[in-house]
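Enquirer: this is a predicted model, with the sequence first.
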Amino acid sequence: MQICVIDRVDGKGHDVAPLQRVSSSFDVQRISPHHVHDIRPNTEVLFIRAAYFGELGEVARRLPRLRWIHISMAGTEHLPKKVFRERGIILTNSAGVLDQAIGEYVAGSVLLWSKGLLRSAHDTSQALRVHREPLSNDQLRVLVVGAGGIGTAAARMLRGMGVAHLAGARRDPAALDPVFDEYVDSNALLSHVGNFNVLVASLPSSPATANMFSSTVIAGFADPCVFVNVGRGASVDHHALARMLSKHTRSAAVLDVTEPEPLPSGHPLWGLPNLVISPHMAGDTPDRHERYALLFEANLGRFSQGEPLLNRVI
């Protein structure tokens, strides 16, 4: 079986043990995204470690024997899935690998606000000492919009911290994890968001989730509250969020994603003291490359034996 690994250009995770084991057992070609035209024409399996590699449609058309593609990320909205379906190519992703780490990021973001640490950090830079009363965890009421794998991991982390009430919104209410106390219809957010002082967005990118946190929904946020987005930036009206944060100075937001990324210079979100923006890195722990490769290695064993693959998208 001919396998091609399209590696990261920064070299991170290049020598993790699972890839070494795969290379010792199979015929593996490893190339950078800059050399995709050198992929061997008899390639049957592609492992895409270069996350947002964008030429897969063209590559697939040039590989008549290609049967399976695995990507080191959860999102697949950027991929030419129609081409894969037409060719009968299997697509698997790495959903679940980063859930725990992103859940930890959400918990830290909530505490940054509820314990007053964000305000204290600003006060420290100005040599100020202003007493405040932090919230206890049992005073937190949390709504997770996009209560799939990542949202559920965040909810479990928050539950473990003693959060009093957890509500989840997702497309299929029957799939809501028992960690949640309440189901919320994502099509009726305006009727619910004011009941929560913690709002977590972990939505995928799709036409259905675009602008879900519209200006109208954001105007209905409780004051004070914290808004954490670890999903996709396109789900949020960022100008409306900036207006809310400017008006509600006791509220805060932590954004790991924006639309676009990065935000342009002069955007109204920049410079707000009650906002933190991180560069889309909530789940990027150093061990993620080995975890991605372990999933690929496990699926390769299944593929070799003709067994169903984990995380199959197509």
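Expert: Good, I have the coordinates.
Enquirer: every contact and neighbour count from this point should use C-alpha atoms.
Expert: Fine.
Enquirer: would you map the helices across the stretch 1-150 of the chain?
Expert: Ranges of helices within the stretch 1-150 of the chain are 17-25, 56-61, 81-87, 99-114, 117-125, 149-160, based on DSSP state H, counting those that start in this stretch.
Enquirer: only the buried residues of the longest one, if you could.
Expert: It refers to helix 99-114. With burial defined by 16 or more other Cα atoms under 10 Å, the residues of helix 99-114 counted as buried are 99-107, 109-114.
Enquirer: please apply the same query to the first one.
Expert: Taking 16+ other Cα under 10 Å as the basis for neighbour counts, the residues of helix 17-25 that come out buried are 18-19, 22.
Enquirer: closest to residue 298 among those residues?
Expert: Proximity of these to residue 298, judged by Cα to Cα, is greatest for residue 18, which lies at 9.3 Å.
Enquirer: hmm, back to that, Throw the buried residues of helix 17-25 into a markdown table and include distance to residue 124, thanks.
Expert: Written out in a markdown table, the entries for these read as follows (distance: Cα to Cα, whole Å):
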| residue | distance to residue 124 |
| --- | --- |
| 18 | 45 |
| 19 | 46 |
| 22 | 51 |
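Enquirer: closest to residue 92 out of the buried residues of helix 99-114?
Expert: Nearest to residue 92 out of the buried residues of helix 99-114 is residue 99 (Cα to Cα; 16.6 Å).
Enquirer: apart from its chain neighbours, what residue comes closest to that closest one?
Expert: Ranked by Cα to Cα, 6 or more residues apart in numbering and with sequence neighbours excluded, the top spatial neighbour of residue 99 is residue 150, at 4.7 Å.
Enquirer: next: residue 27.
Expert: Among residues not flanking residue 27 along the chain, residue 2 sits closest, at 5.3 Å (Cα to Cα, 6+ apart).
Enquirer: separation between that neighbour and residue 290?
Expert: Here residue 2 is placed at a distance of 21 Å from residue 290 (Cα to Cα, to the nearest Å).
Enquirer: against that first model, consider the following:
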Amino acid sequence: MASTLSEETRFEHILVLNVPFPDTHRALLEKHVKSITYIPSARTPGSVPDDVYRKVDVIYGFPGGLENWAQVPNLKFVQLDLAGADNVVRGTMWHEEQAQKVAMATTSGIHMAPISQHFILTTLALFHRLQEHIIVAQVDKRWGKDDEFGGRAFIQELKGKAVGVLGYGHIGRECARLSAAFGARVLAATSDGRKKPQGGYVGHGMGDPDGSIPEAWFSTKDDTSFRDFLSRCDVLVLALPSTGTTRHLLSATTIGYLPSHAIVVNLGRGDTIDTNALLRALDEKRLAGAALDVVEEEPLPDGHPLFGRNNVLITPHVSGRTSMYFERSIQICVENLRRLRQGEEIWNKVDFKRGY
């Protein structure tokens, strides 16, 4: 396809910010842009010189210090190195009229493999009480006894369980695919509850292209539908962005719809779960456990009551930190530059009003 692109369609100047930028990545961008400026660390106002911002028509990375349109009069496209746009588009400039002239894309899909694997890892760890076995072996340095762990009958299998996927995007679909491979049944909940094909960047052989894996779809906007969804879940995995409509979607009320034997796994954004409501449900044994890679308050303060629980696994927002991150990120950027030059729809386009 590249052979059909004319020299005239190349972008004038790309500003690469806050990402690793080896020569191999530079060579990929040079096919689509005439000149490149690279600033490896620029996250505060003034860290990018005004004259640099004024001449760019493309930004790749995190646009640190960008606060108003006067800084970037020629900007046409922003390729974030993030799967979520919420921390960027909260800025007022992205809700002004000028924003309609600029396309922005995320790297959504980049985390499909590592985060979905983390979901399987933590879910099985909870089912097998792996954390308790590790504590005995690593801390007490002894062989555990069956009666310490509830006996052999406690161990559960993912096979036959109902896995509810709340947020059926890139990560949610790969969690669904892996769950189905383990013999679980899959339920999907989205805002409208409608079956949709998968779009944007997708790794080869991953996800659920036509949305055929879930045995049923539910709407989070319909209280009856959402309650029905939650009541069926043995495992609930949250793979949601942070928006006004997703904040505390799992609240004191909605947590109460889950069966008491259910476990909750949050891989998206921490504010989708009301932490206090989650703690009460765990304390009152209205939930069997939780695996949290994200929480409302990050970092979680030392001594927080979520720590130290045998039925809660906490990781410090690391589930997506794959060594392949920036290799996939540059490929998404390059493909989107090609698509823009060809007049095609870009991958992972951000809706500034929705926030993702």
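Expert: Perfect, I can see it now. On a predicted model such as this, the values are computed, not experimentally measured, just so you know.
Enquirer: just the TM-score for the two chains, thanks.
Expert: Overlay of the two chains. TM-score (TM-score structural alignment, normalised by the length of the first structure): 0.88; 305 aligned residues with a Cα RMSD of 2.3 Å.
Enquirer: show me where the first structure has its strands.
Expert: 2-6, 27-31, 45-48, 68-71, 90-92, 141-145, 165-169, 182-183, 198-201, 226-229, 252-255, 275-277 (DSSP state E).
Enquirer: adding distance to residue 283 of the first structure and mean neighbour count, write the ones you listed out as a markdown table.
Expert: Putting those into a markdown table (distance: least, Cα to Cα, whole Å; neighbours: other Cα atoms under 10 Å) gives the following:
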| stretch | distance to residue 283 of the first structure | mean neighbour count |
| --- | --- | --- |
| strand 2-6 | 21 | 21 |
| strand 27-31 | 25 | 16 |
| strand 45-48 | 18 | 23 |
| strand 68-71 | 16 | 23 |
| strand 90-92 | 19 | 20 |
| strand 141-145 | 17 | 25 |
| strand 165-169 | 21 | 23 |
| strand 182-183 | 26 | 16 |
| strand 198-201 | 15 | 25 |
| strand 226-229 | 13 | 25 |
| strand 252-255 | 13 | 25 |
| strand 275-277 | 14 | 19 |
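Enquirer: do you know which of those strands lies nearest residue 127 of the first structure?
Expert: For the strands of the first structure, the distance to residue 127 of the first structure is smallest for strand 275-277, at 20.0 Å, taking Cα to Cα.
Enquirer: give the aligned equivalent of residue 77 of the second structure in the first structure.
Expert: For residue 77 of the second structure, the aligned position in the first structure is residue 68, judged by TM-score structural alignment.
Enquirer: residue 253 of the second structure too?
Expert: The pairwise alignment with the first structure assigns residue 253 of the second structure to residue 216, based on TM-score structural alignment.
Enquirer: which residue packs closest to its match, ignoring adjacent ones?
Expert: Taking Cα to Cα, 6+ apart as the measure, residue 216 of the first structure lies nearest to residue 190, with 7.3 Å between them; neighbours along the chain are not counted.
Enquirer: now the aligned partner of residue 278 of the second structure in the first structure: how far from residue 216 of the first structure?
Expert: When the first structure is aligned by TM-score structural alignment, residue 278 of the second structure is paired with residue 241. Here the distance between residue 241 of the first structure and residue 216 of the first structure works out to 10 Å (Cα to Cα).
Enquirer: cool, and residue 300 of the first structure?
Expert: 47 Å.
Enquirer: who has more neighbours, the two?
Expert: The residue with the greater number of neighbours, taking residue 300 of the first structure and residue 216 and applying other Cα atoms under 10 Å, is residue 300; the counts read 20 against 13.
Enquirer: tell me the counterpart of that one in the second structure.
Expert: Residue 300 of the first structure maps onto residue 337 in the second structure when the alignment is built from TM-score structural alignment.
Enquirer: contacting residues around the spatially closest residue to the match of residue 77 of the second structure that is not a sequence neighbour?
Expert: Using Cα to Cα, 6+ apart and skipping the chain neighbours, the partner closest in space to residue 68 of the first structure is residue 90 (4.5 Å). Counting by Cα atoms under 8 Å, 6 or more residues apart in numbering, residue 90 of the first structure makes contact with 67-69, 84, 312-314.
Enquirer: now the second structure: which of the residues you listed match?
Expert: Conservation of these in the second structure, assessed by both residues aligned by TM-score structural alignment, their matches' Cα atoms under 8 Å: retained contacts are 67-69, 312-313.
Enquirer: JSON lines for those, including distance to residue 57 of the first structure?
Expert: What follows is those, written out as JSON lines (distance: Cα to Cα, whole Å):
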{"residue": "67", "distance to residue 57 of the first structure": "13"}
{"residue": "68", "distance to residue 57 of the first structure": "13"}
{"residue": "69", "distance to residue 57 of the first structure": "11"}
{"residue": "312", "distance to residue 57 of the first structure": "18"}
{"residue": "313", "distance to residue 57 of the first structure": "16"}
